[in-house]
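Student: what would the 3D arrangement of this be:
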Amino acid sequence: MSTPLRVIHLFANLNLGGAESRIMDLYRSQNEKELINNFVIMTNEHCHFTDEVLASGGTIHTIVNPRGQLLRNLWQLYQLLKNGEKYDAIHAHTSYYSGIAVFIAWLAGIKARVTHARNQQTGNETFKTKLLFKTGKWLANHFATSKLAISSALWRVFIWR
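Tutor: Model (predicted):
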C-alpha cells in the first residue's frame, strides 16, 4: 500500500466562501488511502467548517493573522511546514499572500507549491498593500510550482509569464 498524498490548504479562515466551499467538496470526497487534505488558517475564530472538519478527524492548524504580525505569521507557517506533519503540497488560496506562502513552503522543503489567485486588487490601495501585492506576485512567479487563477483576465493581472 502506498502512502497517501498529503496536501495542506492555506486560507484566511474556513468560513462559507467560494474557495472554502469547493475545497470542502474535495475534502468530503477524499479517499484517505490516496489523499489527505488538511488546513491552516489565520484566525482563532470558530469558522463555518470547523466542526465538520474536526468531527471527521481532519486537522486545522492556526497561525496568527499577518496583519500587524507578519514576521510572527511567517515564522509560524515555516515552523508548521518544516517541523510539523510532512506535506507533499501546499495550496495557498490567499491572493498576494499566496506568493509569500509558497516562498516559505519552498524554504521548508515542500516540493509542490500551488498559488490560487482570486482577486485583482485588495480594496486597500496603501503603499504597504501595493508593495505586498507586487512582492507576492514576484514570489508566486518564482516559487510556485503551479499557478491557478479564476479567469484569464485575473491570470494576466496576477501572474507574469
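Student: only C-alpha atoms for contact and neighbour calcs from this point on.
Tutor: Noted.
Student: give me the residues contacting the lengthiest helix in the chain.
Tutor: Using DSSP state H, we find that the single longest helix of the chain is helix 127-143. With CA atoms under 8 Å, 6 or more residues apart in numbering as the test, helix 127-143 has contacts from 96-100, 102-103, 106, 113, 115, 122, 147, 158-161.
Student: filter those down to the ones in helices?
Tutor: 96, 97, 98, 99, 100, 102, 103, 106, 158.
Student: of those, select the buried ones using a ChimeraX command.
Tutor: Command for ChimeraX, covering only those of the ones in helices among the contacts of helix 127-143 found buried under the criterion 16 or more other CA atoms under 10 Å:
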select :96,97,98,99,100,102,103,106,158
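Student: output the ones in helices among the contacts of helix 127-143 as CSV; include the columns distance to residue 137.
Tutor: Output for the ones in helices among the contacts of helix 127-143, formatted as CSV (distance: CA to CA, whole Å):
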residue, distance to residue 137
96, 6
97, 9
98, 8
99, 6
100, 9
102, 11
103, 11
106, 15
158, 6
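Student: among the ones in helices among the contacts of helix 127-143, which pair sits farthest apart?
Tutor: 106 and 158 (19.8 Å; CA to CA).
Student: what's the neighbour count on residue 116?
Tutor: Neighbour count of residue 116, defined by other CA atoms under 10 Å: 24.
Student: now for the closest residue to it other than its chain neighbours: which residues touch it?
Tutor: Closest residue to residue 116 apart from its sequence neighbours, by CA to CA, 6 or more residues apart in numbering: residue 148 at 4.7 Å. Applying CA under 8 Å, 6+ apart, we find residue 148 in contact with 114, 115, 116, 117, 155.
Student: here's the other one to compare against:
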Amino acid sequence: MCKPIRVLHVIGKMDRAGAETMIMSLYRRIDRNKIQFDFMVHSKEKGDFDDEIRALGGKIFYIDKFKGFNPIPYYFAWRKFLKKHSEYRVIHGHIGSSALIYISVAKSLGRKTIIHSHSAFSDRFNLHDHLISWLNYPNKHIATELLAASKQAGIDGFGKSVILQNNFRVLNNAIDTNKFLYSKLKRQQIRTKLGISPDTLIIGNIGRLVEVKNQSRLIEIFNTILVKIPDAHLLILGEGPLREKLEQLIVDKGLKSNVHLVGVKDNVADYLSAMDIFVFPSLHEGLGISLIEAQSTGIPCVVSDAVPIEAKVSPLLTFISLKSSDNEWMKIILRERENYSIQNRTSQVEKIKQANYDISQTLPQVSSLYLNLAEESNGISNDNNTNL
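Tutor: Reported below is the predicted structural model:
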C-alpha cells in the first residue's frame, strides 16, 4: 500500500481562528490514506488543535518567526528543513508576509507551493496593510497555485491582475453544516449554564480578541442597546491579546453582569443556538467563517461593510458601514432581531450548500489539488541544488 503524500501547512499557530478552523475541517475529513497534513508553526506556545493534529497522525514543527530583520537566518532555516524533509512535495502557505522566502526555497528544491490569502483590507487601509500587501505581492509570480478566501482577499493579497491568472482560485471557507443546526435543547442548556433566562436577548460574536475583530466597538454598541433593553446580554467567544483591555472596558462601563467573555469553546454550535443575533463589526475580513456558521444555525447577522459580499449566503446577513454611529448600529440590530424572531428560527443548511460553503463540496477540490501537485512534483526534485 502506497504511503500518503504529506502536505506541509505553514501557519503562525494552530489556534481556533478562521483559517485554522477551516484547515482542521478539511483535515478531519480528508482521506488520510492518500493525504496527510503536517504543520510548520511560528510559535512555541501550544496551539488549540495540537493534540488533535497528533491524534490524526500529523506532525508539528517549529521555526523562528520572521521579524523583518532576520531574513537570512529564516531563509537558511527553511532550506535546512526542506533539504532534510524531502517528503514534503507540496507546501501550503497561510502566512503571506514571509512567503516570498519559504516558497522561493521550496521552488528551488523542486517543490510545489500554494499561497493562501485569508484576509481582505478595509477602507482604513493603513501602513501595516500596505507593508503586508507589498511583502505578499511578489508571491503570485513564484507560487504554483494561489488561493483566497474571497475574491477581494485575492485582490488585496496579490493585486487586481491575479483574478486573470489561471493558477488563481477562490476556495470557500466551508463548514460541516451537519454540525451547525439550530437546537432548542442546546439553546436552553447554554442559557441555563450562563444564568440567562429563555426570553432574554443575547447578542453574540465569535473571533480572536484582536484589533481587527473590533470587539471594543461591539461593546460600545452593546452599551447603547442596553438603554433600550436593560436586561440584554453580550456573549463573545474567543481568546487573544486584547482580553485584559476588553475586560477593563467592560468594568469601566459597568457591564460586568451583562457581558460574557467565555473564551475558546469546542461546542461553538451550541453557543450559536443560544444567541438571538450575531454582530460582527470587523475592520477587515477575508470572509469570516463564523458568519457562515451563524447563518447555518439561522441567526440574523449584522456585519460591517469591511466583510466581503461572499459572506452573505442567506437573507439573514445585513451590512452596515463602520462609519455609522453606535445608535444606527443599534437600530439595525434591533430591527433584524425583530424580523427574525426566535419563534421563526430555522437552520439555513440548504442555502449554505447552494452557495458551495459545505465542507463536502470543497473537500474534493482540495484533495484533487494536493494530489495533482504531488504528482507533478514527483521525481522533479532539485534537493541537491546548491546554487541558492
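Student: TM-score of the superposition?
Tutor: Laid over one another, the chains give 0.83 as their TM-score (TM-score structural alignment, normalised by the length of structure 1), with 157 aligned residues with a CA RMSD of 2.5 Å.
Student: just the closest of the contacts of helix 127-143 of structure 1 to residue 88 of structure 1, please.
Tutor: After measuring the contacts of helix 127-143 of structure 1 against residue 88 of structure 1 - CA to CA - the closest member comes out as residue 113, at 8.8 Å.
Student: how about the helices of structure 1, start to end?
Tutor: Going by DSSP H, structure 1 shows helices at 18-29, 50-55, 70-83, 96-107, 127-143, 152-158.
Student: distance from the last one to structure 2 after superposition?
Tutor: Average distance between helix 152-158 of structure 1 and its aligned residues in structure 2, after superposition and using mean CA distance after the TM-score superposition for structure 1, equals 2.0 Å.
Student: tally of neighbours for residue 140 of structure 1?
Tutor: 30.
Student: now swap in residue 32 of structure 1 and tell me
Tutor: 13.
Student: quick check: it touching residue 3?
Tutor: No. Residue 32 of structure 1 is not in contact with residue 3 according to CA atoms under 8 Å; the separation is 9.6 Å.
Student: identify the contacts common to those two.
Tutor: With CA under 8 Å, 6+ apart as the test, residue 32 of structure 1 and residue 3 reach no residue in common.
Student: and the gap between the counterpart of residue 73 of structure 1 in structure 2 and residue 107 of structure 2?
Tutor: Applying TM-score structural alignment, one finds that residue 73 of structure 1 aligns to residue 74 in structure 2. For residue 74 of structure 2, the distance to residue 107 of structure 2 equals 16 Å [CA to CA, to the nearest Å].
Student: ok, residue 193 of structure 2 next?
Tutor: Taking CA to CA, one finds residue 193 of structure 2 at 52 Å from residue 107 of structure 2.
Student: just residue 15 of structure 2 next, same as before
Tutor: Taken as CA to CA, the span from residue 15 of structure 2 to residue 107 of structure 2 is 28 Å.
Student: now swap in residue 161 of structure 2 and tell me
Tutor: Relative to residue 107 of structure 2, and taking CA to CA, residue 161 of structure 2 is found at 22 Å.
Student: list the buried residues in the lengthiest helix in structure 2.
Tutor: Counting residues, the longest helix found in structure 2 (DSSP H) is helix 359-377. Buried positions in helix 359-377 of structure 2, judged by neighbour count with 16+ other CA under 10 Å: 359, 360, 361, 362, 363, 370, 371, 373, 374, 377.
Student: need those in CSV with distance to residue 20 of structure 2, can you?
Tutor: CSV is the format used below for these (distance: CA to CA, whole Å):
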residue, distance to residue 20 of structure 2
359, 14
360, 18
361, 18
362, 15
363, 15
370, 18
371, 21
373, 22
374, 22
377, 26
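Student: so which of those residues comes closest to residue 290 of structure 2?
Tutor: Nearest member of these to residue 290 of structure 2, counting by CA to CA, is residue 359, at 14.0 Å.
Student: counterpart of the closest one over in structure 1?
Tutor: Checking with TM-score structural alignment, residue 359 of structure 2 has no match.
Student: wait, residue 359 of structure 2 sits on residue 25?
Tutor: Yes. Under the contact definition of CA under 8 Å, residue 359 of structure 2 touches residue 25, with a separation of 7.3 Å.
Student: in structure 1, what residue corresponds to residue 203 of structure 2?
Tutor: In structure 1, residue 203 of structure 2 lands on no residue (TM-score structural alignment).
Student: residue 279 of structure 2 versus residue 203 of structure 2, what's the distance?
Tutor: Distance from residue 203 of structure 2 to residue 279 of structure 2, by CA to CA: 7 Å.
Student: which residues does residue 108 of structure 1 contact?
Tutor: Taking CA under 8 Å, 6+ apart, one finds 78, 81, 82 in contact with residue 108 of structure 1.
Student: equivalent analysis for residue 56 of structure 2, please.
Tutor: Taking CA under 8 Å, 6+ apart as the test, what residue 56 of structure 2 contacts is residue 28.
Student: which residue packs closest to whatever residue of structure 1 lines up with residue 37 of structure 2, ignoring adjacent ones?
Tutor: Correspondence of residue 37 of structure 2 to structure 1, assessed by TM-score structural alignment: residue 37. Leaving out its chain neighbours, the residue that sits closest to residue 37 of structure 1 by CA to CA, 6+ apart is residue 7, at 4.9 Å.
Student: quick one, strands of the stretch 201-350 of structure 2?
Tutor: If DSSP state E, counting those that start in this stretch is used as the criterion, the strands of the stretch 201-350 of structure 2 fall at 202-206, 233-237, 259-263, 277-280, 301-304, 317-320.
Student: rebuild these as a markdown table, extending it with distance to residue 246 of structure 2 and mean neighbour count.
Tutor: Listed next are the strands of the stretch 201-350 of structure 2 as a markdown table, based on distance: least, CA to CA, whole Å; neighbours: other CA atoms under 10 Å:
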| stretch | distance to residue 246 of structure 2 | mean neighbour count |
| --- | --- | --- |
| strand 202-206 | 14 | 25 |
| strand 233-237 | 11 | 22 |
| strand 259-263 | 9 | 17 |
| strand 277-280 | 16 | 26 |
| strand 301-304 | 20 | 25 |
| strand 317-320 | 23 | 18 |
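Student: now tabulate the ones you listed in JSON lines and tack on distance to residue 134 of structure 2.
Tutor: As requested, the strands of the stretch 201-350 of structure 2 are arranged in JSON lines below (distance: least, CA to CA, whole Å):
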{"stretch": "strand 202-206", "distance to residue 134 of structure 2": "30"}
{"stretch": "strand 233-237", "distance to residue 134 of structure 2": "32"}
{"stretch": "strand 259-263", "distance to residue 134 of structure 2": "34"}
{"stretch": "strand 277-280", "distance to residue 134 of structure 2": "28"}
{"stretch": "strand 301-304", "distance to residue 134 of structure 2": "25"}
{"stretch": "strand 317-320", "distance to residue 134 of structure 2": "29"}
